[in-house]
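K.L.:
Quick one, structure for this:
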Amino acid sequence: MLAQFLYVGAQVGVWSFTIRLAMQMGGMNERSASWFLLTTFAAYFVGKMVANLLMRKMSPAKVLAIYGVLAIVLLAYTILVPNISAVYAAVGVSIFLGPCWPTIYGLTIDGLGEDTGVGGSLLVMSIVGGGVMPIFQGLLSDATGGNMQIAYIVPLLCFVAIVAYAIKCMRDPLPAQAPAGAVTAS
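P.N.:
Below you'll find the predicted structure:
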């Protein structure tokens, strides 16, 4: 649940602050900066399609880990490079958001057996991260004099946790569930 909470928080944070970042880094007005936000949606779609193709050859956990690491790299660039290219990096993060929600969902409910309904419901409720994490991003920006670049540390840290979850899923795959009513040895 934490991985899903943090993913939704990271996605909303990256998208919610794209226009402010573009205005700050590119010295442009809101209308011009909105182009960057529109571009994030196209990047998201492309990243999702590529991830779907990759998951035919690799495990979903591995794709999630790779995408997460690449998102971290782009977020670090966004934070550290003080020019308009940081905005392009922030837009590029959207490429690596595409597979996260369904992949985290699938990895989490896999093997829950009879508890799949409850687990799935809890995962859906974790979208509240999209209302929580951007608050921290805004507070960090305010605490640093409105520095939007520094605020992108919040989604970066979210992706560190997501990558850790993906690695855990690769190392410790869940055992297959026994059919309902089956007797298993303890």
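K.L.:
all contacts plus neighbour counts: C-alpha atoms, from now on.
P.N.:
Noted.
K.L.:
What helices and strands are in contact with the host helix or strand of residue 48?
P.N.:
Per DSSP states H and E, residue 48 falls inside helix 30-54. Applying 3 or more C-alpha pairs under 8 Å, 6 or more residues apart in numbering; DSSP states H and E, one finds that helix 30-54 contacts helix 18-26, helix 85-93.
K.L.:
Buried ones in that helix, by neighbour count?
P.N.:
By neighbour count on 16 or more other C-alpha atoms under 10 Å, the buried set for helix 30-54 is 33, 34, 36, 37, 40, 41, 43, 44, 45, 47, 48, 51.
K.L.:
among these, which two are most distant?
P.N.:
Distance extremes for these: the farthest pair is 33 and 51 at 27.8 Å, using C-alpha to C-alpha.
K.L.:
One more, please, to line up against the first structure:
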Amino acid sequence: MAVSGSADLSQFKAQSDSGQSYNFTLVVLTSLFFMWGFIACLNDILIPHLKNVFSLNYTQAMLIQFCFFSAYFIVSMPAAALIKKVGYKFGIVSGLSIAGIGCVLFYPAAGAQSYPLFLFALFVLASGITCLQVSANPYVASLGRAETASSRLNLTQAFNSLGTTVAPFFGGLFILSAVSLGAEQIAQLSVAEQAAAKLQEAQAVQIPYLVLAGILFGLAAIFTFLKLPKIESIETDDSCADAVSLKEQPSAWKTPHLMLGALGIFVYVGAEVSIGSFLISFLGEDNIAGLAEAQAANYIAYYWGGAMVGRFIGAALMRFVAANKILTVNAISAVILLIVAITSSGQVAMWAILSVGLCNSIMFPTIFTLAVNRLGKATGQGSGILCLSIAGGALIPLLQGVLADAIGIQMAFVLPVMCYLYIMFYGVKGSRIGLQ
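P.N.:
Now for the predicted structure:
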């Protein structure tokens, strides 16, 4: 069977005992998508900031993304087990609470000027975000008709992108702008003055992350008292019954298009995170834009803002155009833009790399829904596997950091090029393997 622009998620149904509409529930859930997009994007600000504070190379600085996104691999399955036990609603509450604790840990990490403690705080924070991801993605997909699942996920992911668009301004204003001296200026100070300056820089993150902790705890309290529709598994409908019976249904691990989709999520998240992680440093290069860190932070909004605009457009297009075709076109466009960024300089290179965000727009929710297409009762397991694959955001930026230290930051973008080439393959063929 050919894959259309939607996933077969009819094995879920949403019931509202309280009479609340699905529209209200979707509105409430968008706050979660906004928050984890906002928090994840702040890593792009933390990387150059902590790189200066602790005098790190690119590889060491990318441990920020490694610790943050490795939580998806380590915590996804335990989070899925927790949600199975306590339900989606309290899975969300748990995730918000854990993320809040992670934000609070930034305070002692800054006070102690401990990079390992910063990394631990990021892991705890990401563990909470992982619980939210595992809860919210399938929950949103199930709230409504299966034929519009891709559209709903694209729409809510658009608000995720709104969070990533706002975050650079927040981080640039309250974190990077608080830094009065550059790395070269600090190097000219005495040992005691250097220690005082770096302590001041480290402490610049304390208040912003305490504010985030307060917001997360507040959301946890709100969700505790909200009455949300329940999700119950039901039998697959006739459109799935002809593919495989419930008794004969294989494990999601043995489904080719899902496993290829998992790799697609892995390389997509890795590429998107890698590009965002290096943007401030890339735009600071003399042959690109020569921007100061606080100025470059504002331009990150164009990268993530492009993803936001594209997701709103994608939410509409998915109703008329096959998702795999849109995915293919976007992947090809991303490859072309990255090649331009690698081989050119100045404004051309700068806007080429920033424009990749528009190409990223529909990739995660589209790969997600294509990958869980026709999984039937194995959809929950498939969702967990896909969430595990978000660990690409841990490994690929780290590898690009190694490349940047070895061959330079501009040439290191060849790694995301390879990632988008695979996504192009998945759109053309991989998403249909095993479904014909």
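K.L.:
So after superposing, what's the score?
P.N.:
TM-score for the superposed pair, counting by TM-score structural alignment, normalised by the length of structure 1: 0.88. Supporting figures: 173 aligned residues with a C-alpha RMSD of 1.5 Å.
K.L.:
Nearest to residue 5 of structure 1, out of the helices and strands packed on helix 30-54 of structure 1?
P.N.:
Using C-alpha to C-alpha, the nearest of those to residue 5 of structure 1 is helix 85-93, at 17.6 Å.
K.L.:
Which residue ranges of structure 1 form strands?
P.N.:
Under the criterion DSSP state E, structure 1 contains no strands.
K.L.:
corresponding residue for residue 95 of structure 1 in structure 2?
P.N.:
The alignment partner of residue 95 of structure 1 in structure 2, by TM-score structural alignment, is residue 358.
K.L.:
any idea how far its match is from residue 304 of structure 2?
P.N.:
Using C-alpha to C-alpha, to the nearest Å, residue 358 of structure 2 is found at 8 Å from residue 304 of structure 2.
K.L.:
same check, this time on residue 60 of structure 2
P.N.:
Per C-alpha to C-alpha, residue 60 of structure 2 is found 24 Å from residue 304 of structure 2.
K.L.:
Next: residue 41 of structure 2.
P.N.:
Distance of residue 41 of structure 2 to residue 304 of structure 2, given as C-alpha to C-alpha: 9 Å.
K.L.:
what do the two both touch?
P.N.:
residue 164 (C-alpha atoms under 8 Å, 6 or more residues apart in numbering).
K.L.:
quick one: residue 340 of structure 2 and residue 349 touch, right?
P.N.:
Yes. Under the criterion of C-alpha atoms under 8 Å, residue 340 of structure 2 makes contact with residue 349 at 6.3 Å.
K.L.:
For those two, indicate the residue with more neighbours.
P.N.:
A count of neighbours by other C-alpha atoms under 10 Å puts residue 349 above the other of residue 340 of structure 2 and residue 349, at 24 against 17.
K.L.:
Apart from its chain neighbours, what residue comes closest to the more buried one?
P.N.:
Of all residues beyond its chain neighbours, the one nearest residue 349 of structure 2 is residue 341 (4.1 Å), with distances taken as C-alpha to C-alpha, 6 or more residues apart in numbering.
K.L.:
Please apply the same query to residue 10 of structure 1.
P.N.:
What sits nearest to residue 10 of structure 1 in space, not counting adjacent residues and going by C-alpha to C-alpha, 6+ apart, is residue 155, at 4.4 Å.
K.L.:
Need the counterpart of the one you found in structure 2.
P.N.:
Using TM-score structural alignment, the equivalent of residue 155 of structure 1 in structure 2 is residue 416.
K.L.:
Residue 266 of structure 2 versus its match, what's the distance?
P.N.:
Distance from residue 416 of structure 2 to residue 266 of structure 2, by C-alpha to C-alpha: 12 Å.
K.L.:
What of residue 370 of structure 2?
P.N.:
With the distance defined as C-alpha to C-alpha, residue 370 of structure 2 ends up 14 Å from residue 266 of structure 2.
K.L.:
Residue 163 of structure 2 now?
P.N.:
Shown here: residue 163 of structure 2 relative to residue 266 of structure 2, a distance of 21 Å by C-alpha to C-alpha.
K.L.:
now swap in residue 297 of structure 2 and tell me
P.N.:
Distance, residue 297 of structure 2 to residue 266 of structure 2, by C-alpha to C-alpha: 26 Å.
K.L.:
Repeat that for residue 277 of structure 2.
P.N.:
Here the criterion is C-alpha to C-alpha. By it, residue 277 of structure 2 lies 16 Å from residue 266 of structure 2.
K.L.:
cool, residue 327 of structure 2 as well?
P.N.:
Counting by C-alpha to C-alpha, the gap from residue 327 of structure 2 to residue 266 of structure 2 is 15 Å.
K.L.:
okay, the longest helix anywhere in structure 2 sits on what stretch of structure 1?
P.N.:
Longest helix in structure 2, counting residues (DSSP state H): helix 22-53. Counting by TM-score structural alignment, helix 22-53 of structure 2 pairs with no residue of structure 1.
K.L.:
And that helix, what's buried?
P.N.:
If you call a residue buried by 16+ other C-alpha under 10 Å, then helix 22-53 of structure 2 has these buried ones: 22, 25-26, 29-53.
K.L.:
Could you check how far it is from the centre of its chain?
P.N.:
On the basis of C-alpha atoms, centre = their mean, to the nearest Å, helix 22-53 of structure 2 sits 8 Å off its chain's mean C-alpha point.
K.L.:
do stretch 406-426 of structure 2 as well
P.N.:
Centroid separation between stretch 406-426 of structure 2 and its chain, computed with C-alpha atoms, centre = their mean, is 18 Å.
K.L.:
which residues touch it?
P.N.:
Counting by C-alpha under 8 Å, 6+ apart, 260-261, 264, 267-268, 270-272, 274-275, 278, 282, 324, 327-329, 331-332, 334-335, 338-339, 341-342, 396, 400-401, 403-404 sit against stretch 406-426 of structure 2.
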